[in-house]
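*Asks:* predicted model and sequence below, questions to follow.
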Amino acid sequence: MRTSKMKISLALVSCILLVCVVNAEDAVVEEVTDSSSEKVFSPVEEVKYVSPEPDGDVYLAEYFDNPEAIGTKWVKSQAKKEGTDESLAKYDGQWAIEPASKEPIPGDLGLVMKSKAKHAAISCPLEKPFHFTDKPLIVQYDVTLQNGQECGGAYLKLLQYDKEMRLSQFTDKTPYTILFGPDKCGNDNKLHFIFQHKNPKNDNFEEKHAKKPSTKLDEYFSDKKPHLYRLQVYPDNTFDVSVDYKIINKGSLLKDMVPPVNPLSADPAAVKPEDWDEDAPEQVIDENAVKPSGWLEDEEIMIPDPTAVMPDDWDEEMDGIWEAPLIENPACESAPGCGKWTPPMIPNPEFKGKWRAPLIDNPNYRGKWRPKDYYFDPNPFHMFSIVCFLLSFFFLF
């Protein structure tokens, strides 16, 4: 296993977002020509980092320019995660504020998670609480997975107000309003947007997850480059998620969350179209496919290993007839294929699957009966106020 590192700068604002990130790529090389018409290049002045000055209604702006911020402004969790093996339960991952490991800019520092296979959480209070009223919430942070990422999370949580909350005792059970950021294990690449919706009748909270984006996320976890993750949530109950200013997910808090804020039912007025064939297969044989030249139909893909020898202690009466183990047929290595050729399958343009009526808000929904528990929430943007910003990471390798 190798240590995964993360360099982060972040800002949380209500309506105007200002983040200044200086990159080495921003340096400009000016081309000039001397008297001999040969191309020469003027020297480039060294890029020096200057800490941005945020503007607007800012609730938190942090650029990690001060190495002393850990333990003062930023508080590390020292708690234990319940129901986890003792060796992994402690939030004892180590943090540092230091330059990037590759191509650092003088004076530009970042928060780096230094530990592997450790839970790590660090947080600080906002300048003032953010209330979900008539202003959009905009939160963004810059993440560099300096050694790539195979398994682990690098997301943030915006914490709810709790009079008993102690940041040094943060755990995964600490109440939050929004969870946002990248998470990966194996081939499962995610960019979470989750918010806690409060049932207005019984005050219970339930997680609502944004539907998974269709955009491929692989490169963000593997290219070892900085990426700017941004979430915007608006008073009209819409949201969008972007990476490097490219929107990769957007939708409605009312229509595009799982499970939905308000339960749905099949539209009773919907009618299956006459041309809807439920029996059409999902894939069909590609009628235009042609067997590749040189395909060896008389050769098996796997053959008995000609070098294998029956073990001396093999007893055919007890162990059965001995057969050599199979190996890949060497004759197939240079051929386009072996064995009986069959045309490949392609998606069936006529496939529609089983028809189902589209879902609409169920006017008769009551759910599991509880006294006076029915509700319909038309404005889920009115979430629980945010008072704290927390970065919560866990890297396996």
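*Replies:* Ah, there it is.
*Asks:* okay, CA-based contacts and neighbour counts for the rest of this
*Replies:* OK.
*Asks:* the stretch 151-300 of the chain: helices as residue ranges?
*Replies:* 218-222 (DSSP state H, counting those that start in this stretch).
*Asks:* show me the contacts for residue 157.
*Replies:* 176-180, 389-392 (Cα atoms under 8 Å, 6 or more residues apart in numbering).
*Asks:* same thing but at 6 Å, please
*Replies:* 178-179, 390 (Cα atoms under 6 Å, 6 or more residues apart in numbering).
*Asks:* count the residues that sit near the residue nearest to it when sequence neighbours are not counted.
*Replies:* With sequence-adjacent residues excluded and distances taken as Cα to Cα, 6 or more residues apart in numbering, residue 157 is closest to residue 179, at 4.5 Å. A count of nearby residues for residue 179, using other Cα atoms under 10 Å, gives 20.
*Asks:* do the one 10 residues further on as well
*Replies:* Residues lying near residue 189 (other Cα under 10 Å) number 19.
*Asks:* now do residue 387
*Replies:* Burial measure for residue 387: 21 neighbouring residues, criterion other Cα under 10 Å.
*Asks:* sticking with the closest residue to it other than its chain neighbours, tell me its helix or strand.
*Replies:* Closest residue in space to residue 387, ignoring its immediate chain neighbours: residue 129 at 4.6 Å, by Cα to Cα, 6+ apart. Using DSSP states H and E, residue 129 maps to strand 118-130.
*Asks:* who does that strand touch, helix- and strand-wise?
*Replies:* Counting contacts by 3 or more Cα pairs under 6 Å, 6 or more residues apart in numbering; DSSP states H and E, strand 118-130 packs against strand 58-62, strand 75-76, strand 386-395.
*Asks:* ok, and here's another one to check against it:
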Amino acid sequence: MINLYRWIVSEAKKDGADADIAKYDGQWEVEGTKKLINRGDLGLVMKSRAKHSAISTMLDQPFVFDTKPFIVQYEVQFQDFQECGGAYIKLLSASDKLKLEELHDKTPYTIMFGPDKCGEEKKLHFIFRHQNPVTNEFEEKHAKKPDVDIGKFFDDKTHLYKLAIFPDNTFKIFVDGELVNSGSLLEDFQPPVNPPEEIDDPDDKKPDEWDDREKIDDSDARKPDDWDEDEPMEIPDPAAVKPESWLDDEQQYIADPTAKKPDDWDAEMDGEWEPPLIDNPKCKESGCGEWKPPKIHNPKFKGKWIAPKIENPNYQGEWKPKKIKNPNYFNDEHPFTMTSIAALGFEIWSISPDICFDNILITSDEAAAEKGSFLSRFAEAAEEKPWLWVVYGIGLTVPFAILGYLCFPKKRDEAAERKRTDAPSPDDPQSSRRDKEEEESKETEKKKVPERK
């Protein structure tokens, strides 16, 4: 048993397949992608081409479908594009018989979700296994086709697939944050969760005398006397005239006069050598060989005569068998309560190798899923346009800088401000002394000035 971190590679064999292709011998690695080998971000990569590959891991705790939503999302990157094969995830049903090292195509699962492609056929699966409460047997229910063209998601870029199922029996599917499908577990799956109350009676047979012909041939109609069924659809154009320059004795094709027999031609092995034929250059202007007038539509052509149709006076309508009560009828109003999930895995076959799976999340917390989706789209955009890291950095730095400026304003230097404005400081002893000396000097000057008479 191979263990990649917490992932267990299957060693099972596929039922009903030839021995040389039945074994699950596809290789798996935990490594970086080809485009971003130095980024340090590792993913689970299916390495093999045209092999059955299966790998799985247990959940930390089983997911129980009760009153909370179920959300699963994961990233897929077809590093070498995708020719034919799947990249869907299987959410394995909780069971005492579950053995991850024996994961194969018949291992019971609760939900299968993800992309699949072969040639021009492209799918986005959402399948859940529903248990019939009458027979206790499980049946696969397939969601309706997506509402948008999903072909654009099968390139070599990373795409985030997300499935959300809610306790009110509704579901939504997103790819890269774009809503591509939504609906009801009760109304948008085939076959339907709940069977019809009535079914056709299998023992009811159409009577031999039942006439379901809506129209019949008019028995009173007669073919007109001048109707000639032998007239051809086209006839030679009687107005056509052979061109005067037409060369009756020339062949349309002639032997290539420039062709030479190969030196290694063996007449005994290859037969008598003959030069290849080319168009006769003499025939370019008008034509060569036997001249035949062109064909035109025959105005007398009518084809085979068919009697006209009339209403059938004995028409009884389309026969349908009578209805009886369905012995297997049931009404499950809560298909959301599916079998608990104990593990997740990938059981796939693909022509294209190097399919990378990453950032797998199973949760009932819509906010956590949305956060994961945002971070995934953030990283994907930066992978495609590295200069966006600079934009993101500036976008994150500027708000914090403004917040810091508002919360922690710069302390003003009061001394520098007084120096700039020459304003005195009441607590400065030198300033107080200087002010006192100036006052005494002014009083002395006043005494020296004599009074005018």
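*Replies:* On my side now, so go ahead. Keep in mind that this is a model prediction, so the values were computed, not measured.
*Asks:* returning to that earlier point: what is the aligned counterpart of the residue nearest to residue 387 of the first structure in the second structure?
*Replies:* By TM-score structural alignment, residue 129 of the first structure lines up with residue 62 in the second structure.
*Asks:* and for residue 110 of the first structure?
*Replies:* So, by TM-score structural alignment, residue 110 of the first structure is matched to residue 43.
*Asks:* residue contacts, its match?
*Replies:* Per Cα under 6 Å, 6+ apart, neighbours of residue 43 of the second structure: 30-32, 357-358.
*Asks:* with distance to residue 216 of the second structure as extra columns, can I get those in a markdown table?
*Replies:* Formatted as a markdown table, the contacts of residue 43 of the second structure follow (distance: Cα to Cα, whole Å):
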| residue | distance to residue 216 of the second structure |
| --- | --- |
| 30 | 71 |
| 31 | 72 |
| 32 | 72 |
| 357 | 63 |
| 358 | 65 |
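*Asks:* give me the distance between the two termini of stretch 82-93 of the second structure.
*Replies:* Counting by Cα to Cα, to the nearest Å, you get 29 Å between the two ends of stretch 82-93 of the second structure.
*Asks:* where in the first structure does it fall?
*Replies:* Against the first structure, stretch 82-93 of the second structure falls on residues 149-160 (TM-score structural alignment).
*Asks:* can you tell me how far the residue nearest to residue 328 of the second structure when sequence neighbours are not counted sits from residue 93 of the second structure?
*Replies:* Residue nearest to residue 328 of the second structure in three dimensions, not counting chain neighbours: residue 134, with 6.7 Å by Cα to Cα, 6+ apart. Look at residue 134 of the second structure and residue 93 of the second structure: by Cα to Cα, they are 20 Å apart.
*Asks:* which one's more surrounded, those two?
*Replies:* Taking neighbours as other Cα under 10 Å, residue 134 of the second structure and residue 93 compare with residue 93 leading, 23 against 10.
*Asks:* the host helix or strand of residue 438 of the second structure aligns to what range in the first structure?
*Replies:* Assigned by DSSP H and E, residue 438 of the second structure belongs to helix 429-448. Under TM-score structural alignment, the alignment places helix 429-448 of the second structure onto no residue of the first structure.
*Asks:* packing partners for that helix?
*Replies:* Contact partners of helix 429-448 of the second structure among helices and strands, from 3+ Cα pairs under 6 Å, 6+ apart: none.
*Asks:* please give the element, helix or strand, for residue 405 of the second structure.
*Replies:* Per DSSP H and E: helix 388-407 holds residue 405 of the second structure.
*Asks:* now the strands for the stretch 101-250 of the second structure?
*Replies:* Assigned by DSSP state E, counting those that start in this stretch, the stretch 101-250 of the second structure shows strands spanning 109-118, 121-131, 138-143, 158-165, 170-175, 178-184, 189-190, 198-200, 215-217, 234-236.
*Asks:* neighbours around the residue lying closest to the match of residue 110 of the first structure once chain neighbours are set aside, how many?
*Replies:* The shortest distance from residue 43 of the second structure to any non-neighbouring residue, by Cα to Cα, 6+ apart, is to residue 358 (4.9 Å). Residue 358 of the second structure: 19 surrounding residues under other Cα under 10 Å.
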